[in-house]
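Engineer: Structure of the sequence below:
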Amino acid sequence: MTAIAYRRRSKRAAWDEEPSLLGKAVKALFLAAYAAAVIIPLWSIIATSVATDDILDESGGDMVFLPTEVSLQAYREILSGGAVTKSLLFTLLLTVVGTAISLSLTVAAAYGLSRPGSVAHRKFLTAILITLLFAPGMYPAYLVVQDLGLLNDMWALILPVCFSAWNLIVLRTFFMTSVPGELIDAARIDGAGEFRTLFAIVLPMSKAILAVIGLFYAVGYWNTYFLAVLYTPGLETKPIQVLIQQWLLAATGPQGQDAAAAAAISSGAANAPAASLKTAAIVCTIVPIVVMYPFIQKHFTKAVITGAIKG
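Structural biologist: Here you go, the predicted structure:
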């Protein structure tokens, strides 16, 4: 029995075998190094954002790692109603409106294309799949936005990217494979129309995949940068990513403040040091995603694997 069991065990794939002690040690070392590469820079940014003038002066005005004194003056100045506050609120509005529109369009299209016998089913699906293979390019997209009169308008940051063919494919596959057809047939027998079937049966059973796709859309809108630079250079209130980029590269205060305030911040003469203000602004852009992710994480495995592989 021992020889037979050994032969059976020897035929197993390498990844099915129990790792050796050395293998476990190497994996642990690799994961620890990877985690440190992520955590250390993030911690340094947070530590610098709460550092006082004296601590930053001791470090030469650069990043600090272990501040002995903590000050929240940088966050008070950023959230006091100035340019950064307006930019954060604008980005939040952009994220909420954009995610709602994108999720609504994706759900409607995915449900329609998941129902056999829908009008021009294959033609619409083929047209959508072609967009995954052939992108229009930056210049044609800019001309379309220009002809629609959307330049320097918030809608230029939503409409060109409000629909993702990849997310539609994932959601359509989920509707076709994970929502029992018998329930939909029973709803039709009871007299339910397509809209009632969608809202009463399909969507309640698709909360996991909707949460994941909604997070994908929300992160994309929250991190809007390139489209804002391309389509809205003259917009008075800019997305937070653009504001921080201009602030960091120009080494001046936030756009929209008066010259005296900008000069005070850049020279370190303001209430909070310039390094603390910059890192505090970066922390403000990270916190919403960090807070949102734990609530969505439990749905990732179930939603993405089921929606993308089954069938």
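
Engineer: contacts, neighbours, all on C-alpha from now
Structural biologist: OK.

Engineer: ok, now which ones touch the residue nearest the centre of the chain?
Structural biologist: Computing the C-alpha centroid of the chain and ranking residues by Cα atoms, centre = their mean puts residue 219 first, at 1.7 Å. Taking Cα atoms under 8 Å, 6 or more residues apart in numbering, we find residue 219 in contact with 95, 289.

Engineer: That one: which element?
Structural biologist: Following DSSP states H and E, one finds residue 219 within helix 207-222.

Engineer: next SSE after that helix?
Structural biologist: For helix 207-222, the following helix or strand on the C-terminal side (DSSP H and E) is helix 226-231.

Engineer: what comes up buried for the helix or strand following that following helix?
Structural biologist: Helices and strands here follow DSSP H and E; after helix 226-231, the next one along the chain is helix 240-250. Neighbour counts over helix 240-250 (16 or more other Cα atoms under 10 Å) mark 240, 241, 242, 243, 244, 247, 248 as buried.

Engineer: before we move on, what about stretch 204-214?
Structural biologist: Across stretch 204-214, burial judged by 16+ other Cα under 10 Å covers 205, 206, 208, 209, 210, 211, 212, 213, 214.

Engineer: One more: stretch 57-66?
Structural biologist: By neighbour count with 16+ other Cα under 10 Å, stretch 57-66 contains the buried residues 61, 63, 64, 65.

Engineer: Any idea how far it is from the middle of the chain?
Structural biologist: 31 Å (Cα atoms, centre = their mean, to the nearest Å).

Engineer: What separates the first and last residues of it, distance-wise?
Structural biologist: 14 Å (Cα to Cα, to the nearest Å).

Engineer: who does the longest helix belonging to the chain touch, helix- and strand-wise?
Structural biologist: What stands out as the longest helix in the chain, according to DSSP state H, is helix 83-114. When contacts are defined as 3 or more Cα pairs under 8 Å, 6 or more residues apart in numbering; DSSP states H and E, helix 83-114 packs onto helix 165-178, helix 207-222, helix 240-250.

Engineer: To check against the first, give me the structure of this:
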Amino acid sequence: MSKQATIRSTSDDRAFDAIVYAIAAVIMIIVLYPLIFIVSASFSDPARTLNGEVWLLPKSVTLDAYTNILHNEKIWTGYRNTILYTAVGTFINIIMTILAAYPLSRPDLPGRKVMMVIITLTMFFSGGLIPTYLLVKELGMVDTMWSLIVPGAIATYNLIVMRTYFQASIPWELQEAAHMDGCSNWRLLLNIILPLSKPILAVMVLFYAVGHWNSFFNALIYIRDEALHPLQLVLREILMISQSDAVDSTVGLEDKILLAESIKYAVIIVSSLPVLMMYPFVQRHFVKGVMIGSIKG
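Structural biologist: Down below sits the predicted model:
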């Protein structure tokens, strides 16, 4: 390759890199700005937020919204319930997904292709809300934590991703060699497959944990006892009550409207903070897991 061609290639690469960085910067701003705005608005004087004065940094810093939220005992009850539901639910999800994905990844399992077709159909068709509720009710799980965990014990998409990882990343020859050495299926799974599957396990923990943490619709349907409400449902009720109080009250109407406005942003921060703190630790595994599920069948 001539010197002139090399210089042209280098210039093209630099121009391409510059375009990529510019696009990435624009996307980063689009993604980060709403989060920065919400954080700033939650600490700002709600009157200045409503007037459009808050763009990037907080204006007239105040902690009234967080004080009102964190002094509410229901918040701490909701946190405790959500942590319990997330921990127990994620543990059950991981165990059930492993026990389903590993056999389906083995080429010596009879009828596994038919099973995968049947399992995949559940991503597109379900019994519906009313039959599901009737089933949960007949099983005696209404007003218990199990109504939030058992119906979603296995997510079909996560099952497919984990099965694909087992197939693509763990050589079948390794499993055959282990069997020839007298290794049982359980020992093979526990001592060989799972230690080699730490990246996908981290991805599954993130997927399931975030799903449990953000879930409120199932609790809205199945949980009537306020002592069992998860955090998301508690925060939803606080937000609705603060807004309705602002509308119904004739005394201090303006102050109540302003407080409801600031509570709206503080509620988002309070509910999202644990997930935002956890995500950086599994981010690299998260990207790898998504690519596994999207590229290979």
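
Engineer: coming back round to it: is it possible to get JSON lines of the buried residues of helix 240-250 of structure 1 that adds distance to residue 2 of structure 1?
Structural biologist: Formatted as JSON lines, these follow (distance: Cα to Cα, whole Å):
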{"residue": "240", "distance to residue 2 of structure 1": "65"}
{"residue": "241", "distance to residue 2 of structure 1": "63"}
{"residue": "242", "distance to residue 2 of structure 1": "66"}
{"residue": "243", "distance to residue 2 of structure 1": "68"}
{"residue": "244", "distance to residue 2 of structure 1": "66"}
{"residue": "247", "distance to residue 2 of structure 1": "69"}
{"residue": "248", "distance to residue 2 of structure 1": "67"}
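
Engineer: Not including adjacent chain positions, what is the nearest residue to the aligned partner of residue 155 of structure 2 in structure 1?
Structural biologist: Alignment note (TM-score structural alignment): residue 155 of structure 2 maps to residue 164 of structure 1. The shortest distance from residue 164 of structure 1 to any non-neighbouring residue, by Cα to Cα, 6 or more residues apart in numbering, is to residue 106 (7.4 Å).

Engineer: do the same with residue 64 of structure 1
Structural biologist: Residue nearest to residue 64 of structure 1 in three dimensions, not counting chain neighbours: residue 48, with 5.3 Å by Cα to Cα, 6+ apart.

Engineer: and of the helices and strands packed on helix 83-114 of structure 1, who's closest to residue 259 of structure 1?
Structural biologist: Checking those against residue 259 of structure 1 by Cα to Cα gives helix 240-250 as the closest, at 13.3 Å.

Engineer: Now find how far off-centre the helix or strand that that closest one is followed by is within its chain.
Structural biologist: Downstream of helix 240-250 of structure 1, the first helix or strand assigned by DSSP H and E is helix 259-267. Relative to its parent chain, helix 259-267 of structure 1 has a centroid offset of 32 Å by Cα atoms, centre = their mean.

Engineer: now stretch 256-266 of structure 2
Structural biologist: Offset of stretch 256-266 of structure 2 from its chain centre (Cα atoms, centre = their mean): 26 Å.

Engineer: what residues does it touch?
Structural biologist: 38-39, 41-47, 64-66, 68-69, 239, 242-243, 245-247.

Engineer: So which of these are in helices?
Structural biologist: Going by DSSP H, the helices hold 38-39, 41-43, 46-47, 64-66, 68-69, 239, 242-243, 245-247 from the contacts of stretch 256-266 of structure 2.

Engineer: Identify the residue of structure 2 aligned to residue 207 of structure 1.
Structural biologist: By TM-score structural alignment, residue 207 of structure 1 lines up with residue 198 in structure 2.

Engineer: And residue 196 of structure 1, by the same measure?
Structural biologist: So residue 196 of structure 1 corresponds to residue 187, using TM-score structural alignment.

Engineer: tell me which element its match falls in.
Structural biologist: Short version: residue 187 of structure 2 belongs to helix 185-188, going by DSSP H and E.

Engineer: what's the answer for residue 9 of structure 1, then?
Structural biologist: Element membership for residue 9 of structure 1, per DSSP H and E: helix 2-10.

Engineer: Tell me which other helices or strands that helix touches.
Structural biologist: By 3+ Cα pairs under 8 Å, 6+ apart, helix 2-10 of structure 1 packs against no helix or strand.

Engineer: I'd like to know which of the buried residues of stretch 57-66 of structure 1 is nearest to residue 138 of structure 1.
Structural biologist: Among those, residue 63 lies closest to residue 138 of structure 1 (Cα to Cα), at 36.9 Å.

Engineer: can you tell me how far the closest residue to the closest one other than its chain neighbours sits from residue 40 of structure 1?
Structural biologist: Take residue 63 of structure 1 and drop its neighbours on the chain: the residue closest to it by Cα to Cα, 6+ apart is residue 48, 5.6 Å away. According to Cα to Cα, residue 48 of structure 1 stands 12 Å off from residue 40 of structure 1.

Engineer: Same question for residue 50 of structure 1.
Structural biologist: Going from residue 50 of structure 1 to residue 40 of structure 1 by Cα to Cα gives 16 Å.

Engineer: And those two? Which one has more around it.
Structural biologist: More neighbours surround residue 50 than the other of residue 50 of structure 1 and residue 40, with 25 against 12 (other Cα atoms under 10 Å).

Engineer: Distance-wise, check residue 218 of structure 2 relative to residue 141 of structure 2.
Structural biologist: Using Cα to Cα, we find residue 218 of structure 2 at a distance of 12 Å from residue 141 of structure 2.

Engineer: Residue 21 of structure 2 now?
Structural biologist: Distance from residue 21 of structure 2 to residue 141 of structure 2, counting by Cα to Cα: 52 Å.

Engineer: Give the residue from the two that has the larger number of neighbours.
Structural biologist: Neighbour totals were compared for residue 21 of structure 2 and residue 141, and residue 141 leads with 18 against 12 (other Cα under 10 Å).

Engineer: Please pull up the equivalent of the more buried one in structure 1.
Structural biologist: By TM-score structural alignment, residue 141 of structure 2 lines up with residue 150.

Engineer: could I get the helices and strands packed on helix 83-114 of structure 1 as TSV with distance to residue 264 of structure 1?
Structural biologist: Output for these, formatted as TSV (distance: least, Cα to Cα, whole Å):
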stretch	distance to residue 264 of structure 1
helix 165-178	46
helix 207-222	29
helix 240-250	13
